[in-house]
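*Asks:* A predicted structure for the sequence below; I have some questions about it.
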Amino acid sequence: MSYRYLVEQVCGYFGLVFWSLQLAPQAFKTYQRGTSTGVSVWTMLIWTFAGVFMGVYNIGLGIAIGLWVQPQIFTFISCICVFQEFHYQHRWSKLKTLCGFVVSCLFVGGVETGFIFAFKKAQQMNDQGGIRFFGIIPVIFVVGGFLPQYYEIFRERRVIVFGEQVDSLDLANYIAIACLDVGILALYYIFEWYQKKISVRSESEESQIDQVSTRSSALTEKVSSSDNHKHGAAFQEEMKTL
């Protein structure tokens, strides 16, 4: 159990560092270029809510603290990217952008809090469908969030991320994050398989112990019954003698 806890914590903090910060280079690059051209605002908006549902699911399950914090940072940076679009492309003032950003953060925080209570209620009622709903939705949102970005890429006929010249450090950053994301995903399925294998083995051992215990109890009852029968027969013989 302690080994599983350690693995969960390690993977959680790796996810906190790499997965939650994967949009940070994009937000910085947009700020540096002074334009969000080529970045789909719909992708960032969908990912904002993906982070909300992921936060609900992770907090509801009570898993590693790192996995509680991870969706919050991801949602926060997604919100930054959304309002960069309003600031640079729709010419919102800095004050208006900041106010909109703060209100949006409070809104998604309230939505997440409400959904956490809903998740806990589903757990109390043992509503497996409701619990799975909160686990499936973020996956759909994360994957679906790529679609508007792909549309933006095909519309522009190019990937406008790095500007006219590709900076090697930026490229290395994106590639590293992508590889580490894949690594975390692979570790998730590997350790899920490992934990299921341990669980099956544990259940098998418990079943064997129960069978042995049942046989032992049956044997004890049989011996006890046999002894009682013998004592009863002896008592009857003594009564006949008398």
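*Replies:* Yep, it's here.
*Asks:* going forward, measure contacts between C-alpha atoms and count neighbours the same way
*Replies:* OK.
*Asks:* Quick check: the gap between residue 107 and residue 162.
*Replies:* For residue 107, the distance to residue 162 equals 32 Å [CA to CA, to the nearest Å].
*Asks:* quick one: which of the two has more around it?
*Replies:* Neighbours per residue (other CA atoms under 10 Å) separate residue 107 from residue 162, with residue 162 holding more: 16 against 12.
*Asks:* Please name the nearest non-neighbouring residue to residue 147.
*Replies:* Sequence neighbours aside, residue 43 is the residue nearest to residue 147 in space, at 7.4 Å (criterion: CA to CA, 6 or more residues apart in numbering).
*Asks:* Which neighbouring elements make contact with the lengthiest helix in the chain?
*Replies:* When the chain is parsed with DSSP state H, its longest helix is helix 168-241. If you count contacts as 3 or more CA pairs under 8 Å, 6 or more residues apart in numbering; DSSP states H and E, helix 168-241 packs onto helix 2-18, helix 24-33.
*Asks:* Repeat the analysis, applying 7 Å as the threshold.
*Replies:* Applying 3 or more CA pairs under 7 Å, 6 or more residues apart in numbering; DSSP states H and E, one finds that helix 168-241 contacts no other helix or strand.
*Asks:* Can you get me a residue count around the residue nearest to residue 147?
*Replies:* Quick note: residue 43 (other CA under 10 Å) scores 23 neighbours.
*Asks:* I'd assumed residue 142 was in contact with it.
*Replies:* No. With contact defined as CA atoms under 7 Å, residue 43 does not reach residue 142; the gap is 8.7 Å.
*Asks:* quick one, what contacts the most centrally placed residue in the chain?
*Replies:* The centroid of the chain falls nearest to residue 58 when counting by CA atoms, centre = their mean (5.0 Å). Going by CA atoms under 7 Å, 6 or more residues apart in numbering, residue 58 touches 67, 68.
*Asks:* which residues touch the helix or strand residue 131 falls within?
*Replies:* Element membership of residue 131, judged by DSSP states H and E, is helix 128-144. Residues from elsewhere that reach helix 128-144 (CA under 7 Å, 6+ apart): 46, 47, 50, 51, 53, 54, 57, 119, 122, 123.
*Asks:* okay, pairing it with this:
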Amino acid sequence: MQPNKTVENALAAVGAILWTGQAFPQIYKSYRMKSTKGISPQMMIIWASSSLFFMTYAVTRRLSIPGIIQVHFSFVVFSTSWIQCLYYSKDFPLKKALIYGSVWTAVCVAFEVGSIFGLWAAQSHGTEIPMSVYGYISSVLTVIGLIPQYYEIYRLKEVLGLSYSFIFTDIVGALFYIISLMFRPKLDISAIVIYVLTASMMVIIIILALILNPRAAKRRRLEGSTSITESTTPPAIKEREASHPTNPIVEEKVRYHSDGSDSESEPESGPSTPTGMDAHHEVPILEYSGLETGHEVLRKGYSVEVAKNV
């Protein structure tokens, strides 16, 4: 394509507007839900670092004004989302989270200002390698930043927390930026790499959401129906099922032996009695012994009486 500064700025302006607007749904969703579950704070801080390197690169490379404004706004957005993660997910007190955010922002501003003057000084001496390094570092950090988010998706088995408006707007804005770079006198490889990577990895998140989220919803429905069934089962039946075997033959055998009506083994106190009483019942045995004792007394008395008569 023929270089055209006007078209480049116009397309970049559309991309900047989209990327600027993408932030509000994500921040608002976290604020409304009072939760950042499913959002990786590591991703947000790494993306803020990526924006830091890229906004330094954009200023020193003198990219389009809308692009420079947008990348600075992205830094603010990602830093704000990181502070929300500290407050909602990491249980930081609000004051502590704001202090962390303020210190982080001050360090980044000092880093950007010092880097811009340093890169311009290197450029004036005829070397642009450090400038290109900043661009590639930004691209690498963009990829690395999504790894913790992918792990969060793997851990939860679904895509949570992220605003779909944020994702779609990010992809469309990246496409406008990519097209705008085609109208530059010289194609900027570092810039196009970061835009392509951002769009591609966001597309992967959408694919994961289409695959995992329906499965997660089905899993929750099954778990809900199981919990309802368990809650409606009477406690007596639960206790019976837990304490008795399910096999009716085994259950009947256990009940049959438990009442002492049939036992092939001899009791500890001796053999079973002729009366069929439990051998552990000592009272009948004592009574029987008492009868025998009385019988002996009667027999001796009878013998004495016979002797007298004789």
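*Replies:* All right, it came through fine. Predicted model, so just to flag it, every value in this text is computed and none were measured.
*Asks:* before we move on, the earlier item: with the second structure overlaid, how far apart is the next helix or strand after the helix holding residue 131 of the first structure on average?
*Replies:* Scanning forward in sequence from helix 128-144 of the first structure by DSSP H and E, the next helix or strand is helix 146-156. Mean deviation of helix 146-156 of the first structure relative to the second structure after superposition (mean CA distance after the TM-score superposition for the first structure): 0.8 Å.
*Asks:* where's the residue nearest to residue 147 of the first structure, which helix or strand?
*Replies:* helix 41-61.
*Asks:* Ok, residue 95 of the first structure next?
*Replies:* Residue 95 of the first structure belongs to helix 94-124, assigned by DSSP H and E.
*Asks:* how close does residue 77 of the first structure get to residue 25 of the first structure?
*Replies:* From residue 77 of the first structure to residue 25 of the first structure the distance is 10 Å (CA to CA).
*Asks:* In terms of neighbours, single out the busier of those two.
*Replies:* Taking other CA under 10 Å, residue 77 of the first structure and residue 25 do not tie; residue 77 has more neighbours (22 against 14).
*Asks:* what residues are up against the more buried one?
*Replies:* Contacts of residue 77 of the first structure (CA under 7 Å, 6+ apart): 23, 24.
*Asks:* Aligned to residue 86 of the first structure, what sits in the second structure?
*Replies:* Applying TM-score structural alignment, one finds that residue 86 of the first structure aligns to residue 86 in the second structure.
*Asks:* For its match, which non-adjacent residue is closest in space?
*Replies:* That would be residue 92: by CA to CA, 6+ apart, it lies 5.6 Å from residue 86 of the second structure.
*Asks:* Just say helix, strand or coil for the one you found.
*Replies:* On the three-state scheme (DSSP: H, G, I helix; E, B strand; the rest coil), residue 92 of the second structure is labelled coil.
*Asks:* how many other residues sit next to it?
*Replies:* 16.
*Asks:* wait, doesn't it sit right on residue 84?
*Replies:* No. Counting by CA under 7 Å, residue 92 of the second structure does not reach residue 84; the two are 9.4 Å apart.
*Asks:* Residue 36 of the first structure and residue 77 of the first structure, how far apart?
*Replies:* Where residue 77 of the first structure is concerned, residue 36 of the first structure sits at a distance of 14 Å (CA to CA).
*Asks:* actually residue 122 of the first structure, sorry about that
*Replies:* For residue 122 of the first structure, the distance to residue 77 of the first structure - CA to CA - is 29 Å.
*Asks:* Residue 183 of the first structure now?
*Replies:* Distance from residue 183 of the first structure to residue 77 of the first structure, by CA to CA: 22 Å.
*Asks:* Tell me which residue of the first structure matches up with residue 216 of the second structure.
*Replies:* Using TM-score structural alignment, residue 216 of the second structure sits opposite a gap in the first structure.
*Asks:* How about residue 216 of the second structure, nearest residue that isn't a chain neighbour?
*Replies:* residue 158 (6.3 Å).
*Asks:* wait, that neighbour sits on residue 210?
*Replies:* No. Residue 158 of the second structure is not in contact with residue 210 according to CA under 7 Å; the separation is 9.2 Å.
*Asks:* So for the two, which residue has more residues nearby?
*Replies:* residue 158 (21 against 13).
*Asks:* rewinding a little: may I see the buried residues of the next helix or strand after the helix holding residue 43 of the first structure?
*Replies:* Following helix 41-61 of the first structure in sequence order, the next helix or strand is helix 65-88 (DSSP H and E). By 16 or more other CA atoms under 10 Å, the buried positions in helix 65-88 of the first structure come out as 66-88.
*Asks:* And for stretch 21-32 of the first structure?
*Replies:* 21, 22, 23, 24, 26, 27, 29, 30.
*Asks:* out of the contacts of helix 128-144 of the first structure, who's nearest residue 231 of the first structure?
*Replies:* residue 123 (55.5 Å; CA to CA).
*Asks:* Excluding residues flanking it in the chain, which one is nearest the closest one?
*Replies:* Nearest non-adjacent residue to residue 123 of the first structure (CA to CA, 6+ apart): residue 131, at 7.0 Å.
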